[in-house]
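Participant: next comes the sequence, and after it the predicted model I'd like to discuss.
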Amino acid sequence: MTDLIERVRAGRGDGEAMVEAFRATVVLVPLAPDGGLSAADAGGIRWVFAFTSPAELAAWTLARGGDGDAEQPYLTTLGRRLLTVAPVGVALDVAGGQPMLLPPMRGIVPDELALDA
């Protein structure tokens, strides 16, 4: 997954292939204190945080001022599930070296959830 992201970020990759790979990837989604998914609002979009590895999740926890060694509750799911449950974007590995935003737009989420439909 990270190699596909790197190529897309460099302008040499296939965005559709990267989104398809994300859909098939198991990701870690941190839980908020209220038990919901950790998310933030930016640019009028709700962004759910997702991570491709425990190390990426720990980097995010540290970047937020937390203890990288402390347990961060999370759920494990396929990327596909995040893209099909609500009109939200996914902020992937946002504290890592290859962050990627997957906005809730056609070609990424189902058309009925897409903001540009």
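Facilitator: Sure thing, it's come through.
Participant: can we go C-alpha only for contacts and neighbour counts from here?
Facilitator: OK.
Participant: helices of the protein, start to end?
Facilitator: In the chain, the segments counted as helices under DSSP state H are 2-9, 15-24, 54-63, 79-82.
Participant: in contact with the nearest residue to Val19 once chain neighbours are set aside: list those residues for me.
Facilitator: Sequence neighbours aside, Ile108 is the residue nearest to Val19 in space, at 6.6 Å (criterion: C-alpha to C-alpha, 6 or more residues apart in numbering). Ile108 sits next to Val19, Leu83, Leu102 when contact means C-alpha atoms under 8 Å, 6 or more residues apart in numbering.
Participant: included below, for side-by-side comparison, is a second structure:
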Amino acid sequence: MELTAEIAAIRDGSGDPARLVGEFRRAVLLVPLADGPESGLMSAVSGGIRWIYAFTDEEALARFAAARGEAEAGREWEFLSVLGARLVDAVVPAAGGPAGVVLNVADVDGSMFFPPVAGIVPDASAVDLAAGAVA
């Protein structure tokens, strides 16, 4: 099953979380690059977690651009194609703090968060395994 179908299955209650993470890890995702002094991968911080934006295809990225307003929708977006596994295994640990991936964030019925927890990110980056974390 492809990633977007697995997300739909999870959202309707019939999906398997382990299969969702597997599809995410195998998927080639589009990750937009940030502009300006931030540079690097586009992300946002919410609740103390850095969320890296990723998209399943150019159409999902275009919906995100349109949701950000006319000026954003009209500009050219640079992005990298990255395996989901590379995002969580290499990029998240290099983020310098808790980080996860938000997929297709502008799609009300198709977005999915991959938080910095065990089973998604490396154990050393998992907030639920951090020293002193409450289980």
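Facilitator: On my side now, so go ahead. Just so it is clear, the model here is predicted, and its values are computed rather than measured.
Participant: ok, back up a step: quick one: what's aligned to the residue nearest to Val19 of the first structure in the second structure?
Facilitator: Ile108 of the first structure maps onto Ile120 of the second structure when the alignment is built from TM-score structural alignment.
Participant: same question for Phe51 of the first structure.
Facilitator: With TM-score structural alignment as the criterion, Phe51 of the first structure matches Phe55.
Participant: neighbours of that match, how many?
Facilitator: The local packing of Phe55 of the second structure (other C-alpha atoms under 10 Å) involves 26 other residues.
Participant: you'd agree it is up against Leu61?
Facilitator: Yes - at 5.8 Å, Phe55 of the second structure counts as touching Leu61 under the criterion of C-alpha atoms under 8 Å.
Participant: common neighbours of the two, please.
Facilitator: Taking C-alpha under 8 Å, 6+ apart as the contact rule, Phe55 of the second structure and Leu61 both touch Leu30, Asn104.
Participant: now do the contacts for the residue nearest in space to the middle of the first structure.
Facilitator: Nearest to the mean C-alpha position of the first structure, by C-alpha atoms, centre = their mean, lies Leu92 at 3.0 Å. By C-alpha under 8 Å, 6+ apart, the residues touching Leu92 of the first structure are Phe49, Ala50, Phe51, Thr52, Pro99, Met100, Leu101, Leu102.
Participant: and the contacts of Ile108 of the first structure as JSON lines, adding neighbour count?
Facilitator: Converted to JSON lines, those look like this (neighbours: other C-alpha atoms under 10 Å):
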{"residue": "Val19", "neighbour count": "21"}
{"residue": "Leu83", "neighbour count": "25"}
{"residue": "Leu102", "neighbour count": "17"}
